[in-house]
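Asks: using only what follows, build the 3D model:
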Amino acid sequence: MTPQELRLKRQALQDMVFRGSTRFFAFLVLALLAAIILSLIHGAWPSIQAFGIGFITGSDWNPVTEQFGGWNSIRGTLLSSFIALLIGIPVSFGIAIFLTELSPAWLRRPLGIAIELLAGVPSIIFGMWGLFIFAPWFADNVQPWLTEHTAGIPMIGWLFQGPPMGIGMFTAGLILSVMIIPYIASVMRDVFEVVPPMLKESAYGLGCTTWEVVWNVVLPYTRHGVIGGVMLGLGRALGETMAVTFVIGNSHKAIESLFDPGTSIAATLANEFTEATGTLHTASLINLGLLLFLITFVVLVLSKLLLLKLQRGEGAHS
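Replies: Now for the predicted structure:
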């Protein structure tokens, strides 16, 4: 066998090993995902048998009488994440636009590094800061003002009523927004920087303002990346545990305003899992974990479908 044939045979063997190893790791990820789902279903099965679909809609959570319903935790998870996105997306968008379009060159790098470092702060630090620093200040200065100035406004006034305790659903959403801003802003900044300068310069040459360039050139070019950054922030908000546990109030009662204490799935698991007594209590907590997994999965599927729809729309437009 000639050296050329030996080299080709060795390359073919290397390609076969590479394809086999990548296929193995791809299926390993799917196997791990299936194993997680099956283990959650197995652990939650006593709760599923006892409560069925009523576990999702039920609001009672009483370990003494072994009556468990996850609706208050589910609602708290979705509501706090929605508040975080409602605040975090505009702020992140403004940060990304400032860093890519308006900031002086000498400030872009240090400010960008500072924002990325904020993403590395442990969540328990955010929780401690929120409980001991932010919540008392919020209760003394912001909550009374919001209650006074929104009273009587239809559809809004009831959201900001109640005693100014500092902790509660709204505070949890604010802390979550601070935590997800670095993730969304960093992704937006990175995708905004890949826009070809020629496109922006052409728009400026036609007399467009900075806002018109951003809205009509930058965003359409990078909307897939922007949506991906938002989904990354949403995933962080849905699964956040310690920071939310510190400031949400950890109450399973139904909330009447955003200032009332509530709970989330992650906070309930953090508070009760180590102290759960009885098979049904433990199974109900695992059932909550299964629901959180399903909520995250549904969010990712919907985001993927949205991206596919946008891609089809671009094809039809072209």
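Asks: use CA for all of it now, contacts and neighbours both
Replies: Fine.
Asks: scan the chain for its longest helix.
Replies: Secondary structure assigned by DSSP state H gives helix 3-51 as the longest helix of the chain.
Asks: mind checking how far it is from the chain centre?
Replies: 27 Å (Cα atoms, centre = their mean, to the nearest Å).
Asks: now show me the structure for the sequence below, then we'll compare the two:
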Amino acid sequence: MTAVSFEHSRKPHLGEALFKTLLYIAAGIVLVTLGAILIILFLSGQHAFARFGVAFLWTDQWDPVRDLYGAAAPIAGTLASSAIALLIAWPLGFGIAYFLTETCPKFLRTPLGIAVELLAAIPSIVYGMWGFFVLAPVMASSIQPWITEHTTWLPVLPSEDNPLWWWFQGAPVGVGLLTGGVVLAIMILPFIAATTRDVLLTTPQLLKDGGYAMGATRWEVVTGIVIPAVRGSLFGAVFLGLGRALGETMAITFVIGNANRLPDSFYAPVASIASIVANEFPDSDQGSLKLASLFALGFVLFVVSFVVLALARLLLRQGRMAA
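Replies: Prediction:
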């Protein structure tokens, strides 16, 4: 009797059927929970969507006195701070991951890897307090004035007529868009570094050895062999970090300035969706248009984060299948 016929003839075991049913129930609970959160946010924010329509997404007013609300400013602050965080954390995360997998001495790989991953275990409020009491004064006294002084010599910023020029100007108050981006970069760094390390470990060693055998330098092996082999998964690691940055609340609330305005400078105080919800929610009356607008902001953030994380999982899965 073949293995296939044996499987078909074997009677189903009660414990196996029960275990399979429990797995389906567990997976269904996750889907039902996500769907319930999405529906509750949408229904709770329906008053705002009905009042402002789709224009809610690109209106930058937030005036509780006149009951005028728009999501453009917090959406722009969320995207801008997350973009700054990615620009800082992506190269650092890839460098850390490559060092741990290729050049780090073997006796240091495990402790350094654990140290990087422990950054993810630090509570976000601790990052926020550190950013407000330590990083923000340093940004105001040293880093922001230095950036303003030295960026005036960049050829792409010759005068005030260039719109980019204003992004490097402003009062060095410490808290603001740039400080928020730096804190977010530190927070998402362990996620990007750990995921990138796992991705780099999937690169076939034969490919790298073949490159070195043909006389390629370490840089040529990285850029010509390693990165092309795992490109999709590397983007997946970045999107995982982006998803973490988009939803951060307490840390960004401490250091972003919480000014509901469109960002026009790296030093300007702005707000993110999460910080607006955290600051405004306690003062919102039940059933008010303001509370509905906050739920609408939460719905927008949920959808954006879900799409980003789903795309990250898709890229990581494609990278593993290709490997």
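Asks: return the distance of whatever helix or strand comes next after the longest helix of structure 1 from the chain's centre.
Replies: Using DSSP states H and E, the next helix or strand after helix 3-51 of structure 1 towards the C-terminus is helix 54-57. For helix 54-57 of structure 1, the separation from the chain centroid amounts to 23 Å (computed by Cα atoms, centre = their mean).
Asks: which part of structure 2 lines up with helix 54-57 of structure 1?
Replies: Per TM-score structural alignment, the counterpart of helix 54-57 of structure 1 in structure 2 is residues 55-58.
Asks: how about the contacts made by the residue minimising distance to the centre of structure 1?
Replies: Nearest to the mean C-alpha position of structure 1, counting by Cα atoms, centre = their mean, stands L234 at 2.0 Å. By Cα atoms under 8 Å, 6 or more residues apart in numbering, the contact set of L234 of structure 1 is S81, L85, I180.
Asks: same check, this time on N271 of structure 1
Replies: Contacts of N271 of structure 1 by Cα under 8 Å, 6+ apart are T245.
Asks: residue in structure 2 matching it?
Replies: Under the alignment (TM-score structural alignment), N271 of structure 1 maps onto N279.
Asks: any idea how far that match lies from G243 of structure 2?
Replies: N279 of structure 2 sits 21 Å away from G243 of structure 2, going by Cα to Cα, to the nearest Å.
Asks: need the longest helix for structure 2.
Replies: Once structure 2 is assigned using DSSP H, the helix that runs over the most residues is helix 289-322.
Asks: S293 of structure 2 -> structure 1?
Replies: Using TM-score structural alignment, S293 of structure 2 sits opposite S284 in structure 1.
Asks: that match: neighbour count?
Replies: A count of nearby residues for S284 of structure 1, using other Cα atoms under 10 Å, gives 30.
Asks: what does F259 of structure 1 give?
Replies: Close neighbours of F259 of structure 1, defined as other Cα under 10 Å, add up to 27.
Asks: pretty sure it contacts G157?
Replies: No: between F259 of structure 1 and G157 there is no contact under Cα atoms under 8 Å: 11.8 Å.
Asks: what does stretch 118-126 of structure 1 rub up against?
Replies: I175, M179, I180, P182, Y183, E240, T241, M242, A243.
Asks: what is the nearest of those to E5 of structure 1?
Replies: Set against E5 of structure 1, the nearest of those by Cα to Cα is Y183 (50.8 Å).
Asks: can you say which helix or strand has the residue nearest to the centre of structure 1 in it?
Replies: Assigned by DSSP H and E, L234 of structure 1 belongs to helix 219-239.
Asks: now swap in S82 of structure 2 and tell me
Replies: Element membership for S82 of structure 2, per DSSP H and E: helix 72-98.
Asks: list the helices and strands that helix packs on?
Replies: helix 177-201, helix 231-247, helix 273-280 (3 or more Cα pairs under 8 Å, 6 or more residues apart in numbering; DSSP states H and E).
Asks: quick check: V222 of structure 2 vs S265 of structure 2, distance?
Replies: V222 of structure 2 is 36 Å from S265 of structure 2, by Cα to Cα.
Asks: these two: which is more packed in?
Replies: Taking other Cα under 10 Å, V222 of structure 2 and S265 do not tie; S265 has more neighbours (19 against 16).
Asks: so what's A283 of structure 1 up against?
Replies: So A283 of structure 1 contacts G43, A44, W45, P46, S47 (Cα under 8 Å, 6+ apart).
Asks: once you drop chain neighbours, what's closest to the third one?
Replies: Put plainly, it is W45 of structure 1. Excluding its sequence neighbours, the residue lying closest to W45 of structure 1 (Cα to Cα, 6 or more residues apart in numbering) is A283, at 6.8 Å.
Asks: before we move on, the earlier item: from the contacts of stretch 118-126 of structure 1, which is closest to L99 of structure 1?
Replies: Taking Cα to Cα as the measure, L99 of structure 1 lies nearest P182 of the contacts of stretch 118-126 of structure 1, at 12.8 Å.
Asks: what count of nearby residues applies to the closest one?
Replies: There are 24 residues near P182 of structure 1, going by other Cα under 10 Å.
Asks: now I186 of structure 2
Replies: Per other Cα under 10 Å, the neighbour tally for I186 of structure 2 reads 19.
Asks: do the same with R189 of structure 1
Replies: With other Cα under 10 Å as criterion, R189 of structure 1 counts 24.
Asks: that one corresponds to which position in structure 2?
Replies: The alignment partner of R189 of structure 1 in structure 2, by TM-score structural alignment, is R197.
Asks: surely that match is in contact with A97?
Replies: Yes: counting by Cα under 8 Å, R197 of structure 2 touches A97, with 4.5 Å between them.
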